[in-house]
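Q: dropping a prediction and its sequence here:
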Amino acid sequence: MLRVAFDEQIFLLQQAGGVSRYFVELVAQFDTGRFGVQPKLPFHRVWNQHALDGLPEHQLTAVSPLLAPYPDLLRAAARRRRPSAGVDLVHHTFYHPRFLRDFPGIPKVITIYDLIPELLGERGRFGRDPHMAKRDYLAAADAIILISASAEADMVRIYGQPAAPMHVVHLGVGPEFAAGGARPAGLPADYVLFVGRRGGYKDFATLVRAMEQMAPDYPQLDLVCVGGGPFTPEEGALLAASGLDARTRQCTLPDADMPGAYAHARVFVFPSRYEGFGLPVVEAMAAGAPAVLAQTPALAEVGGDAAAYFPAGDADRLTQVLAELLADGARRDELKTAGRRRAQHFTWAETARRTADVYAEVVAAR
């Protein structure tokens, strides 16, 4: 049984999100004992709700809401040295420079999720680039996991070929999404669904412009945004100017309600201009929501022929694709069936199995 430590970086940086969900699901799979990995979490205070809900065996506690997401929490965590005793390997969860000194002499595995700061210039929550030490992590790693072939290509293009071996290991989706569920309370009867953050490269504005063009023909169709926090003043102004403010709602749902939110959507739209993988896409497909995606390398890698596509940022083309789908129930049913079938290729158990294989290779090479 390999003893693998995970640091707390991402659990102090994210309250919710794809990267922290990935590590929670990975640890939960390893906790079953089926993959020859014993996960070790040398910390107990987290800000992340996925970890608090999904890892009860590790007895994690929530930091005070008055402190989170205060950057001093991460800095304080980085000052604590983690000894190497009792650990065969460490899997770092993000790229803070100080965490690289932890577990001296122990093999290191890192995961590259995307190249957003490098390609798009977007910065972190605290005004500094959270990927600032990515190059150092790449140099120190004994193995590099990438969550898509698209992310691998971007990484090599920006940083060059690394010395450590690279492994593409896709993310997964839990069986609860295939089971669907009731429509969550408060959601309308007929809606287009958007999930996650809305700012910057997520390109929520393109979806708003498309919905504005469609509004006269679909007066009963609402826009539901799950997650991402309340609408900003700028988003509120955009919705008001488009006449959609009364037909758009934002809500935060518990993880248990997400399968139902996807399953009851008329269409799921993911207009992001860049992703390393796009976890909501595979969740939507698993739950049977017809998926409409921006035509980008990672989203095409995940969606395959089980989704409809439009050129990223093209509101007119998105309007056309949505109108065609809304008018064609048979086509929506085709996408539902194809999406469910494709989602079966993305499971957290397979993610854990392939990740455990990477760990075993690294330890054997030492």
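A: Looks like it arrived, so ask away.

Q: C-alpha only now, for contacts and for neighbours.
A: Fine.

Q: and Met211, what helix or strand is that in?
A: Using DSSP states H and E, Met211 falls within helix 204-214.

Q: and that helix, what other elements does it pack with?
A: Using 3 or more Cα pairs under 8 Å, 6 or more residues apart in numbering; DSSP states H and E, the elements in contact with helix 204-214 are helix 233-242, helix 315-326.

Q: go again with 7 Å.
A: Contacts defined by 3 or more Cα pairs under 7 Å, 6 or more residues apart in numbering; DSSP states H and E place helix 204-214 against helix 315-326.

Q: what sits up against the helix it packs on?
A: Contact partners of helix 315-326, identified using Cα atoms under 7 Å, 6 or more residues apart in numbering, comprise 206-207, 209-210, 213-214, 310, 331-332.

Q: check contacts around the closest residue to Asp333 other than its chain neighbours.
A: With sequence-adjacent residues excluded and distances taken as Cα to Cα, 6 or more residues apart in numbering, Asp333 is closest to Pro290, at 7.6 Å. Applying Cα under 7 Å, 6+ apart to Pro290 gives the contacts 267-268, 307, 332, 335-336.

Q: here comes the other one, which I'd like you to weigh against the first:
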Amino acid sequence: MKLVFDVDSISTPLTGIGRYTYELAKQLQMTSALTEIRYLGQRGWVDDLNQLIKPQTTAHFVQKNPILRPLARIVQQQFKKSVAAYHARHLHDHLYHAPNFIMRIFGRPSVTTIHDLSHVYFPECHPKERVRFLHRELPKTIAQSTHLIAVSEHIRQEVIAYYGVKPQHISAVHHAVANYFKPRNEHELLPVLAPFQLKPKQYLLAVATLEPRKNVERLLYAYEKLDETIKKHCPLVLVGTKGWLNHSLEQTIHMLSRKNQIKYLGYVSENELAFLYAGAAAFAFPSLYEGFGFPVLEAMASGTPVLTSNRSSLPEVAGEAAKLINPEDIDAISSGLEQVLTDNTFREKAISAGLEQARQFTWAKCALNTIQVYKKTLSTQKPSSP
């Protein structure tokens, strides 16, 4: 079996889709089921995946200009499709996998991964041009794909219901958690936490891009309602890059920072993030909507009690190992935070159950299930002429 695997979503810093693409690509390299695998980047073939996660310069002028952004997206997508079509023009016997919503190569057996439908159910949580782009392009990709992958059963059911996809044409294949997210002792934690002025098990951690869907503002207000003794012992540490539409959120963060109740660290390295998870007293992730929810498993694998939402795919990923709350109820979030921070009986059970839950999600398992989808795809349709 020969594969063209699209890696144009891999860039630094690695976020959810980039992480999925990178980790799956590495695992696919090691499988004997593939006789050949070629990685297709934005500008052509990629030999070394690690080159894609080196720091890159970005066109900040275009990113910040609301007039140029929509035009830039259209031009960029057309360019990437042209590049893909040119480089793959002779590879008619290769299966094509698009792991980031949109296909760039047509006219052959293909698999596309759909990560969520937040542009459908939470359009207000995205820039308008992103919503328009996905409404325009995703139906075309769904119609042209031989088979689809959803990253959770929840998303699989949403795609079936909204787009009318036949159940046999879409499979749920879970993401996974990297093995460097693991419990660590105090001796290991101290030198990494010290530069952040943090002590092991004396802070509440939240990891999220600063954008509306991540529900960070409600988390901040819920944290503010906690007893002063809890907040003094466990400041809220917020990790994540700035998203869009976050002016109000930035003001709230600034207000609480002045009260010494919150530390906003912004972007941290993967190594630092792993230690921040392991050193936290608890982890909070009250997102309004997730296709999967990497941070939940990363915290569990690190031996940290988790609070998360009872919405979308998060109960599926968290299982019985997390405190589930209504993410729109600030009082419920606050009460849940108090429990994961102070109820020692709950904490012990959550740590043990979380470690076991995280062990169910490995990248080797993800790759194995993805290979099964490839085999199913090739058994239902032979390559057609481009």
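A: In hand now; what should we look at? Given the structure is predicted, the values throughout are model-derived calculations rather than measurements.

Q: give me the TM-score for these two chains.
A: After superposition, the two chains reach a TM-score (TM-score structural alignment, normalised by the length of structure 1) of 0.86; 354 aligned residues with a Cα RMSD of 2.9 Å.

Q: related to what we said a few turns ago, now the buried members of the contacts of helix 315-326 of structure 1.
A: 206-207, 209-210, 213-214, 310, 332 (16 or more other Cα atoms under 10 Å).

Q: helix, strand, or coil at the counterpart of Ile149 of structure 2 in structure 1?
A: Applying TM-score structural alignment, one finds that Ile149 of structure 2 aligns to Ile145 in structure 1. Here Ile145 of structure 1 is recorded as strand under DSSP: H, G, I helix; E, B strand; the rest coil.

Q: Met166 of structure 1 matches what in structure 2?
A: Under the alignment by TM-score structural alignment, Met166 of structure 1 pairs with Ile170 in structure 2.

Q: scratch that, Gly288 of structure 1 is what I was asking about
A: Per TM-score structural alignment, Gly288 of structure 1 is aligned with Gly303.

Q: again with Gly304 of structure 1
A: Correspondence of Gly304 of structure 1 to structure 2, assessed by TM-score structural alignment: Gly319.

Q: burial check on its match, number of neighbours?
A: Gly319 of structure 2: 14 surrounding residues under other Cα atoms under 10 Å.

Q: related to what we said a few turns ago, what stretch of structure 2 does the helix holding Met211 of structure 1 fall on?
A: Helix 204-214 of structure 1 lines up with residues 216-226 of structure 2 when matched by TM-score structural alignment.

Q: from the chain's centroid, how far away is the biggest helix by length in structure 1?
A: In terms of residue count, the longest helix belonging to structure 1 (DSSP state H) is helix 348-365. Taking the mean of its C-alpha atoms, helix 348-365 of structure 1 sits 20 Å from the chain's own mean (Cα atoms, centre = their mean, to the nearest Å).

Q: what is it packed up against?
A: Under the contact definition 3+ Cα pairs under 7 Å, 6+ apart, helix 348-365 of structure 1 sits against helix 18-31.

Q: output the residue interval of structure 2 matched by the helix it packs on.
A: Under TM-score structural alignment, helix 18-31 of structure 1 corresponds to residues 16-29 of structure 2.

Q: the stretch 201-350 of structure 1: strands as residue ranges?
A: Ranges of strands within the stretch 201-350 of structure 1 are 222-226, 248-251, 267-270, 291-294, 308-310, based on DSSP state E, counting those that start in this stretch.

Q: which residue packs closest to Phe204 of structure 1, ignoring adjacent ones?
A: Arg198 (5.1 Å).

Q: that should have said Tyr159 of structure 1, apologies.
A: What sits nearest to Tyr159 of structure 1 in space, not counting adjacent residues and going by Cα to Cα, 6+ apart, is Arg135, at 7.4 Å.

Q: now do the same for the one you found: its match in structure 2.
A: Arg135 of structure 1 maps onto Pro139 in structure 2, by TM-score structural alignment.

Q: secondary structure class for that match?
A: helix.

Q: tell me how far it lies from Lys365 of structure 2.
A: Taking Cα to Cα, to the nearest Å as the measure, Pro139 of structure 2 falls 29 Å from Lys365 of structure 2.

Q: out of the two, which sits in the busier spot?
A: Neighbour comparison, Pro139 of structure 2 and Lys365: the larger count goes to Lys365, with 17 against 13 (by other Cα under 10 Å).

Q: aligned partner of the more buried one in structure 1?
A: Under the alignment (TM-score structural alignment), Lys365 of structure 2 pairs with Glu350 of structure 1.

Q: what's near enough to touch the residue lying closest to its match once chain neighbours are set aside?
A: Nearest residue to Glu350 of structure 1 in three dimensions, chain neighbours excluded: Gly172, at 7.5 Å (Cα to Cα, 6+ apart). Applying Cα under 7 Å, 6+ apart to Gly172 of structure 1 gives the contacts 346-348, 351.

Q: tell me the one of the residues you listed nearest Ala78 of structure 1?
A: Set against Ala78 of structure 1, the nearest of the contacts of Gly172 of structure 1 by Cα to Cα is Thr351 (27.9 Å).

Q: would you reformat the strands of the stretch 201-350 of structure 1 as TSV and include distance to Val87 of structure 1?
A: Below are those laid out as TSV (distance: least, Cα to Cα, whole Å):
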stretch	distance to Val87 of structure 1
strand 222-226	39
strand 248-251	41
strand 267-270	40
strand 291-294	42
strand 308-310	45
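
Q: can you check which of these gets nearest to Met155 of structure 1?
A: Comparing the strands of the stretch 201-350 of structure 1 by Cα to Cα, strand 291-294 comes nearest, at 21.0 Å.

Q: packing partners for that closest one?
A: Packed next to strand 291-294 of structure 1, using 3+ Cα pairs under 7 Å, 6+ apart, are strand 267-270, strand 308-310.
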